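Participant: Quick one, what's the 3D model for this:
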Amino acid sequence: MLRAMVFHNFVHFEDKHLLNFREGNGATYFIGASSTGKTAVLELIRRCMCSTLNSSLTNRFNEEEHGYVFCQFARDGTEKNVILGIIVEGEGNKQSMEEIEGGGEENKSELLPGGGKEDDMRNDDTSEDVEEDSEKKDERKERKGDVKFHKIVIYHSSDGILRIRSTLFFHRKEKNIDSSQDVEVGDDIGLHIDKIEEQLFKDKSDANEFVKKVLKAIKKEQPNKVSYDHHQNMWDQISEQFVGILSMRGPGTFQWTKSNTILEENKEYNYNAASEQAEVITKLLDADEVDKDKEREIFNALTYPDVFEFRKVSEGKIVVEKSGGRVFPLLKTSLGIVEAKQFALLISHKAFRTICLEEPERGMHPQMIERMKTILHRECDRKTVIVVTHSPAFIDSVSIERSYLFTRKKQVSSRSVCGVNNIKRTQFGKLMKVSEIEELKKIFFATKVLLVEGMSDKIVIQAIFGHILENCTDKEKMKNINSYQIIVLDGCLRIKPIQDLCKDINLPFAAVLDRDTCIEVDGRGCVDAIHKKYYKYTEEQPINIFLGEPFKTLSDKLQKEENLFIWKDGDIEDFLLSERDKRDKILEILDLGDKKSKPRKEMKRSIKDKLKIGISQEQSSKLGEHLNEYEEVSRLCEFLSK
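Facilitator: Alright, predicted model coming up:
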């Protein structure tokens, strides 16, 4: 099963990234905003593990440099690992023919494991010379514009000798792929497999040096043109233990009411087509490799209290029977139930040791997702299961320890540079409390966040946002406002670590906090202290005087340097009561009309209590419309638009 992977210079990933799948039970989760490379990493795993070739090559971030991916696998019944990988040669790093051919005959024995002779090596593992006709030879020659890449396998053979074997391929300009010869490079790189693993799968190791050594050794050996059957056999063994389920990306994924295919005369065709397309279910439903008892247990746990039975009828068509005796075709079965059946079959398959699932929760009820999370934690002790998800439901105090966060690090021209972080190594791992996970985990699925102190702040700001989105004609302003995910901090003391987390994972953020975050006022109503980092305060003055030009200077500095907005009048309740001529309307909207004549302190307390229990959608709409007239709202919107 897959234990670790390392990759560099592929798709969105400019730098080296190391992912470890060894620690503890449970699935590993890939989370993050859309288009941050989660599926691309699954595709790299698949290309490493599968013995068959794709019709195209995964794009490199920088075509001038080498790209590589290596996956480390634990083999059943042995302590020895196998490393499978792909190296794509960079256009700007091609070695000269003199460098490739340098060394002559005296170097030949150094390239063979243990310094053995070439004939001995060819006899090992039933390898044989390849005889090619002239037409075949021409197909295997490098042409101008080709991209050269190598599929690598590193392992210990039965006699204990380290084998490093490679097959060269050419990605042609016509986008097809041709294979060339197999080679063995052996001990020329001068490393034991333990050292190779250390160089590839340690955080601070330099995998580039290993890649350069392997490429140099491969190029020296290419004239031998030997073929090794065991190379392919090893790849096949690993491939048989791997399965990946990727999201459907072709046309016709969803039905729509305008389609002619839903007419009555096409009904039988659609029923049969649905069964054909559900290939995971049709192939595994009656397969001997599936543990039937375990599969039934998992599936029934997901769908409880309902019971569904999938079975094949004439010509491979699948029907589903629900408890109570009702039978219906697969096409009429809800997506969540189909996904649950597919999931149960894959997890209970006896041969699959590495399983990659992309959004397996599609169409599922939230309660089913919670159950799936529990099953993944329980059933993954002897499997490596990787789940790509956009569902926060999978993330809790247990699974977050095994989650990788994918983020956009920076923009290069029109391209995003993405990165991957193990969440427990980010600032989140340091500040996380179990009680806060439900709110804070939203950060990992956001493209931009707005941090607020409490739920009352969130309710009021949501009302403001709602009015803007319903009435604003400025498309850019609407787009900007709509991109914010509001996160409740539960007090201003959390702002610094959350800001650090956002910086750590390259997530754009802004914060809206109470005035006392930076300004302290004494019992006389005078400014007592101001955070020295933001403002040099030298003389005592009443707060109402300070809220003129001095406050503007401080506010501008906070917004520019810290992405921080502070309410001018105090906290969120002070803001709502800040304009006397609009105060009564606020109280009416919140059903607090009887508090109009009460002291300001009591009004404030009543508003606080009301917001704590929440307001209706109608109240939110009215509140947003009314607050749109406030000067402070204009200042807030200007801040958020920057």
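
Participant: alpha carbons only for contacts and neighbour counts from here, please
Facilitator: OK.

Participant: Pull out the buried positions in stretch 572-583.
Facilitator: If you call a residue buried by 16 or more other Cα atoms under 10 Å, then stretch 572-583 has these buried ones: 572-578.

Participant: next one: it to chain centre, how far?
Facilitator: Here stretch 572-583 is found 43 Å from its chain centre; the criterion is Cα atoms, centre = their mean, to the nearest Å.

Participant: what's in contact with that stretch?
Facilitator: Stretch 572-583 is contacted from outside by 456-457, 514, 567-569, 586, 604, 607-608, 630, 632, using Cα atoms under 8 Å, 6 or more residues apart in numbering.

Participant: So which residues of the stretch 501-642 of the chain form strands?
Facilitator: Remark: strands assigned in the stretch 501-642 of the chain by DSSP state E, counting those that start in this stretch are 509-513, 519-521, 527-530, 564-566.

Participant: Of those strands, which is nearest residue 90?
Facilitator: Residue 90 sits nearest to strand 509-513 of all the strands of the stretch 501-642 of the chain, at 36.9 Å, using Cα to Cα.

Participant: That closest one - contacts with which helices or strands?
Facilitator: Using 3 or more Cα pairs under 8 Å, 6 or more residues apart in numbering; DSSP states H and E, the elements in contact with strand 509-513 are strand 449-452, strand 564-566.

Participant: Now the second one, please; I'll put the structures next to each other:
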Amino acid sequence: MLKNICFKNFVVFRNEEDIEFRAQCPYIFIGENGSGKSAVFEGIRRCLKADMNTSVSKPCNPKEVSYFICRFKLDNDHEEIISGTVYIPLNKALHFCPKDTIEDIFQNDYGLSLLFGEDELDEDLSTSFSEEDFNGKEGGNKDELKLISTFKLDKTGPDASLELEDTIDTAAEKDIVTTPELGETKKIIPEFDETTEKAPGLADIDSEGHYYQFAIQYVINKRRRKLRVRKFCCDFLNLPKSTQDKGNIKVHEVRNLNTYALLELHNMLLSKSTHTEHTIQNILLQNLWYKKIEIARVDASMCEPSTTPCQSVLIDLSKHLVFTFPLRSIGPLQWSESERIKGDMKEANYEEALKRSEIITAFLENQERYDNSIEQDVFEEITHQSAEYEFALDGGGKLQVNHNSMKLLKTPEGILEAKYVSILLSGKCFKTIILEEPDRGMHPQFVQRMILAIRRQAEANEKVVILTTHNTAFLTPWTLSSCYRFSRAEENKCRVNSVGKLVKHNLKTLRIMTNDKLSDIFFARRVLFCEGDSEILFLNEMKNVLLSTMRSTRELNPIYTTNAFLSDNKDTLQTVLSDLTIAKMNGVHNVSLCRSMCRSLCLPAKFLLDKDFKNLNKDDTNCFIWSNGAIEEMVLSMRDSCNDEKLTQIVTDLKLKPIENGKKRKGKDKLFMKENVTQKQITQCVEALFRNCDPSNDLGKIVVFLVQFACS
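Facilitator: Below is the predicted model of the structure:
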């Protein structure tokens, strides 16, 4: 199972990001298009066997080291694999200064929680390490171990120290170097030319840097408190030079690897320790130092990924993961002008539908790889229509629905997606399932039932399920703990935030505040918070009115033709309003909570508040405060000052009246809250107010406030 990932300078992510998979499935990735969700799935694929990829992922900054690392826990519960992909620019390799001795690896104090993580320690662990020989007595054949590292605990508590012991099996190392099948070992990374900062021998492969794949196998003995490195292997990725290479990446085994701080790397991924002299980047540079490593140059006929030790590990690992992802631009969407909808194209369309249904066909052809009872139960649980959509192969091996080939063409997209999910959940060897937008064409009730089905199967069969979505139906108070929000920051660079960590201590308050519509906030690009129902009605109507350029097919919106102030700000206003989510926070006492949450999410937020907020002596940054007290007083003030008969009549019809100084409006005394107020009256009132807005009144100041929001 995938336990966590860590990446830096990867595609659209400049800073280091990490995501843990420890909470309740499914893990949900949300965020606008282009915020990096698919890039993370791409990164996970890059950590698997090379023939799963036809390209490499470019770094965000080609002058800096880029990496994507995954930590997997195997079924036997005492083995883990860390796999990753690394890009090292030539300028970084040239100027890197490596550590000289193995004694430099650990200089800090650690506790057991650093080694194993507090939540992964057994309660019956003894208080000291075993002093038995560490040369592989419990880890299998000694000859298999390229490096065995074990810790000995001198004492417990905050001052506990870990002592590193290493042994390298020279015989095994010798076997690696002289394996004849892999061809000669040749140093194809020569000394750098310091005047040009290029490695001449590889200039024809990549002009800026080199790509590597690596895998580290760990053995964990919790009872004896041992963590050992069984194998560390790495490949150099030789990228295709032209389209004639058919997109194949050739792999070359990297030999003579350093074994620097591999246990430290595990600990850093496991516990996110910050009190260490090391960084992941430095560990990778140390172990892949160009002056030390050697790369096997092999014949083209010997370049299959399975020929290297690293690819052997990754191929086995890849068997336990499965992905779904859309192939852009070849989906099911058609249009009425297409030649393909004509009757004589039905057979061709059916053949195309068969290709798109490859998952179902593969399931029916290889049912021994799946648990059929689980698949049937999940499909029925999601759709409640399994009897209406029975999939089978005909005598020629082609897919039919209810014994009818052509019914496949009319099977709803949501039904097909539900079938795909049920099949993947039933896979006997799939321990990590990654689904890109599995809700296409699904009714919201399908989505809710799918979440429950995923959760049950993940718990019962120890699976990790990760998915992306743009569907707010996935976000409920019960899925927030497993949700990650992706966002675009400055210069279109992206970042990731754990929603679960942000709402952990305030979930009840947030649920009450938003009437369980938290998804409105977490899917937003910008948020304008207001206090209550009157403001929500006014602001949403304002948004609708100001986004309407045309009143009808022949008449421009008079708001912009009669008000020069609005006309001057029209483009900016419409830009900010099209991205704006308006949310109610049920009173000024929630301003601090909303501000803190949005700041953590890197979500731009502003606040529209009554005048009594000033009495609280709170931070009024990014706040607009009604100068006359509240929104109702703003409306009455504009009625009295604008000399607009239509506005006067509308306010009279709404039965909005002044109140005594010092008193607060309640219930039906608020704007639009009387029972007989219609939607037409709300629209007419907002239009009349904006016809008369200018920079001197509160409504004009709100326009300026929103324009500034667009520029911030």
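
Participant: Need the TM-score between these chains.
Facilitator: Here the superposed chains carry a TM-score of 0.81, computed using TM-score structural alignment, normalised by the length of structure 1; 580 aligned residues with a Cα RMSD of 3.7 Å.

Participant: before we move on, the earlier item: export the helices and strands packed on strand 509-513 of structure 1 as JSON lines, with columns for mean neighbour count and distance to residue 275 of structure 1.
Facilitator: Formatted as JSON lines, those follow (neighbours: other Cα atoms under 10 Å; distance: least, Cα to Cα, whole Å):
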{"stretch": "strand 449-452", "mean neighbour count": "23", "distance to residue 275 of structure 1": "43"}
{"stretch": "strand 564-566", "mean neighbour count": "22", "distance to residue 275 of structure 1": "55"}
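
Participant: ok so, going back, by neighbour count, which of the contacts of stretch 572-583 of structure 1 wins?
Facilitator: Counting neighbours by other Cα atoms under 10 Å, residue 514 leads the contacts of stretch 572-583 of structure 1 with 24 neighbours.

Participant: Does residue 454 of structure 2 belong to a helix, a strand or coil?
Facilitator: Following DSSP: H, G, I helix; E, B strand; the rest coil, the label given to residue 454 of structure 2 is helix.

Participant: Under the alignment, what does it map to in structure 1?
Facilitator: The equivalent of residue 454 of structure 2 in structure 1 is residue 376 (alignment by TM-score structural alignment).

Participant: same check, this time on residue 636 of structure 2
Facilitator: Per TM-score structural alignment, residue 636 of structure 2 is aligned with residue 577.

Participant: if we can go back for a sec, quick one, which of the helices and strands packed on strand 509-513 of structure 1 gets closest to residue 615 of structure 1.
Facilitator: strand 449-452 (17.9 Å).

Participant: helices or strands next to that closest one in the packing?
Facilitator: Counting by 3+ Cα pairs under 8 Å, 6+ apart, strand 449-452 of structure 1 packs on strand 485-488, strand 509-513.

Participant: average offset between the first one and structure 2?
Facilitator: In other words, strand 485-488 of structure 1. In this overlay with structure 2, the average offset of strand 485-488 of structure 1 from its partner residues is 0.8 Å by mean Cα distance after the TM-score superposition for structure 1.

Participant: The last one now?
Facilitator: Between strand 509-513 of structure 1 and its aligned partner residues in structure 2, the average distance after superposition works out to 1.4 Å, using mean Cα distance after the TM-score superposition for structure 1.

Participant: which bit of structure 2 covers that strand?
Facilitator: Under the alignment (TM-score structural alignment), strand 509-513 of structure 1 falls on residues 605-609 in structure 2.

Participant: that older thread, the match of residue 454 of structure 2 contacts residue 29, doesn't it?
Facilitator: No: at 10.6 Å, residue 376 of structure 1 does not count as touching residue 29 under the criterion of Cα atoms under 8 Å.

Participant: rewinding a little: can you tell me which of the buried residues of stretch 572-583 of structure 1 is closest to residue 65 of structure 1?
Facilitator: Closest to residue 65 of structure 1, out of all of the buried residues of stretch 572-583 of structure 1 and judged by Cα to Cα, is residue 572, at 53.3 Å.

Participant: Please give me every residue in contact with the closest residue in space to residue 260 of structure 2 that isn't next to it in sequence.
Facilitator: Once flanking residues are discounted, residue 260 of structure 2 sits nearest to residue 287: 6.0 Å by Cα to Cα, 6 or more residues apart in numbering. With contact taken as Cα under 8 Å, 6+ apart, residue 287 of structure 2 is in contact with 257-260.

Participant: Tell me which two of those sit farthest apart.
Facilitator: Maximum distance among those (Cα to Cα): 9.0 Å, for 257 and 260.

Participant: who's more crowded, those two?
Facilitator: The neighbour comparison of residue 257 of structure 2 against residue 260 (other Cα under 10 Å) goes to residue 260, with 21 against 18.
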